[in-house]
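> My questions concern the predicted model and sequence given below.
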Amino acid sequence: MVDTRPLGRQPGSSRTVSRAVSAPGSFATGMSGVPEGAEIDLDLRLEAVMEGVLVTGTATATATGECSRCLDPVSEPVEAGFQELFRYPSDDDLGPADPVDQDDEDEDYYLEGESIDLEQVVRDAVVLALPLSPLCRDDCPGLCVECGVKLADAEPGHGHGDGVDPRWEALRQLGEEPGDR
């Protein structure tokens, strides 16, 4: 939660906030993520506008996971930018909602008293910034498809037989000259 009282609901006023927070839960995709409890550094600029408070910021964390080619552990920094308007609750918001406007209101964020809850905004930004296929290095050769050994650790020329798939043998024989058999 970020306190907005120093802005005083005066459009045009602004302030910057920097803080480190712990990830409230795992922010993850299939192969990488920011584990629960990991430190996330937030650099925020809060600006009071007529409708509410505009929050612009970056979240910086360390993502961990496994290489998508060789499955070795990977750790890399992730930086995610975001900008979101947190609206002031109005008296109109207290009555029954118009069904047409209900969908639009679900996408809006609102101040909770004089505080802003950034958890969902930060979660969305960080998860979108995570690598979908992390690599331990750009030229990672991966694993051998036959035996599963790491190709980076295998001897030069690592291979298995002639490499012809036995399912294609009958087709290969059709292409041979009658006297070649």
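That came through, no problem.
> rest of the way, CA atoms for contacts and neighbours
Will do.
> How about residues contacting the lengthiest helix in the chain?
Assignment by DSSP state H gives helix 119-129 as the longest helix of the chain. Helix 119-129 is contacted by residues 24, 27-29, 33, 59, 78-82, 84 when judged by C-alpha atoms under 8 Å, 6 or more residues apart in numbering.
> 6 Å instead, please
Contacts of helix 119-129 with the rest of the structure, by C-alpha atoms under 6 Å, 6 or more residues apart in numbering, involve 27, 80.
> What is the distance between that helix and the centre of its chain?
Put simply, helix 119-129 sits 7 Å off its chain's centre (C-alpha atoms, centre = their mean, to the nearest Å).
> What of stretch 152-166?
Worked out by C-alpha atoms, centre = their mean, stretch 152-166 lies 36 Å from the chain centre.
> What helix or strand is Thr62 located in?
strand 52-66 (DSSP states H and E).
> Just the buried residues of that strand, please?
For strand 52-66, burial by neighbour count (16 or more other C-alpha atoms under 10 Å) applies to 52-66.
> now, which of those sits nearest Asp72?
In terms of C-alpha to C-alpha, no member of the buried residues of strand 52-66 lies closer to Asp72 than Glu66, at 5.3 Å.
> and the gap between the closest one and Gly142?
12 Å (C-alpha to C-alpha, to the nearest Å).
> same deal with Asp101?
Relative to Gly142, and taking C-alpha to C-alpha, Asp101 is found at 51 Å.
> of these two, who's got more company?
Between Asp101 and Gly142, Gly142 has the larger neighbour count (other C-alpha atoms under 10 Å), namely 19 against 9.
> is it true that that one touches Ser68?
No: using C-alpha atoms under 6 Å as the test, Gly142 is too far from Ser68 to be in contact (8.1 Å).
> dropping in the other structure now:
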Amino acid sequence: MATLNSAHAKHKSRSPLVFDISRLGRRPGAMLELHETVPSPSRIGLDLIAIERGADLTLDLRLESVSEGVLVTGTVYAPTRGECSRCLTEVTGDVEISLTELFAYPDSATESTTEEDEVGHVIDQTIDLEQSIVDAVGLALPFAPVCSDDCPGLCPQCGVSLSAEPDHQHDVIDPRFAKLAGMFPAEDPDAPEPGAGTS
């Protein structure tokens, strides 16, 4: 079983996730292994958490020639970075996704009977894994990441991190009396008491 080299080794302008499969051939059952670490060509993920552009993508994949195309199976691992959805502090971690993706051969029945975005395509003896990884990572990452399950978030009144200041609090006036409190002048500690100075 041979090991596949990435197409970007020969074509530096290509995405690092485009791979030359010419050595695989179209004989069903032929197989190649892909074990490589490449830089992420773009930020991959969600608004609050993602694989950063340039981060290492560790690919552990098997490419198998089947009658309709190239079947890619295996895993992709990468570090992630983002911010906690509750307190906005930095969150780091990792994500591992499983890929099972068919790339249809040109002029195959699969290519002619499916929509363009339903399956990948073999183009000029290459396959591009980027969109498959983008889709899988988007499903694997949490929509609202947190720094810890019990993160208390931010103070709704002043924005202070409640995990950094666990005793943080504000004196709260009952809203029913807040307007009344504003109708009376604040007491002046230097003012004479009522009746003082009179005989």
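Everything's here; your move. Bear in mind that the values here come from a model prediction, so they are computed numbers and not experimental data.
> before we move on, back to that, in the next helix or strand after the longest helix of the first structure, what's buried?
Next in sequence after helix 119-129 of the first structure, counting helices and strands by DSSP H and E, comes helix 169-175. Residues of helix 169-175 of the first structure classed as buried by neighbour count (16+ other C-alpha under 10 Å): none.
> just stretch 147-154 of the second structure next, same as before
Here stretch 147-154 of the second structure shows 147, 153-154 as buried, counting by 16+ other C-alpha under 10 Å.
> End to end on it, go ahead and measure it.
13 Å.
> Nearest the geometric middle of the first structure, what residue?
Val127 (2.3 Å; C-alpha atoms, centre = their mean).
> which residue lines up with it in the second structure?
Here Val127 of the first structure is matched to Gly138 in the second structure, going by TM-score structural alignment.
> Can you tell me how far that match is from Leu46 of the second structure?
From Gly138 of the second structure to Leu46 of the second structure the distance is 6 Å (C-alpha to C-alpha).
> now swap in Leu24 of the second structure and tell me
In terms of C-alpha to C-alpha, Leu24 of the second structure sits 34 Å off from Leu46 of the second structure.
> which one of these two has more residues nearby?
Set Leu24 of the second structure next to Leu46 and count neighbours by other C-alpha under 10 Å: Leu24 wins out with 20 against 17.
> Name the nearest residue to Cys67 of the first structure, sequence neighbours excluded.
Leaving aside its chain neighbours, Cys67 of the first structure sits nearest to Leu135 (4.5 Å; criterion: C-alpha to C-alpha, 6 or more residues apart in numbering).
> Pick the one among the buried residues of stretch 147-154 of the second structure closest to Asp60 of the second structure.
Cys147 (28.8 Å).
> Determine which residue in the first structure is aligned with the closest one, please.
Using TM-score structural alignment, Cys147 of the second structure pairs with Cys136 in the first structure.
> Ala164 of the second structure too?
Counting by TM-score structural alignment, the partner of Ala164 of the second structure is Asp153.
> again, but for Gly69 of the second structure
With TM-score structural alignment as the criterion, Gly69 of the second structure matches Gly52.
> who's in contact with the closest residue in space to its match that isn't next to it in sequence?
Counting by C-alpha to C-alpha, 6+ apart, Gly52 of the first structure lies nearest to Arg87, which is 4.2 Å off, once chain neighbours are set aside. Contact analysis of Arg87 of the first structure by C-alpha under 6 Å, 6+ apart lists 51-52, 110.
> same check, this time on Ser67 of the second structure
Ser67 of the second structure neighbours (C-alpha under 6 Å, 6+ apart): Pro28.
> gap between it and Ile133 of the second structure?
Taking C-alpha to C-alpha, one finds Ser67 of the second structure at 23 Å from Ile133 of the second structure.
> How about Asp167 of the second structure?
Taking C-alpha to C-alpha, one finds Asp167 of the second structure at 44 Å from Ile133 of the second structure.
> okay, those two: which has more neighbours?
Using other C-alpha under 10 Å as the criterion, Asp167 of the second structure and Ile133 rank with Ile133 on top: 20 against 7.
> Can you check what angle separates the strand holding Thr62 of the first structure from helix 119-129?
If you take axes from the mean of the first three to the mean of the last three C-alpha atoms, to 10 degrees, strand 52-66 of the first structure sits at 40 degrees to helix 119-129.
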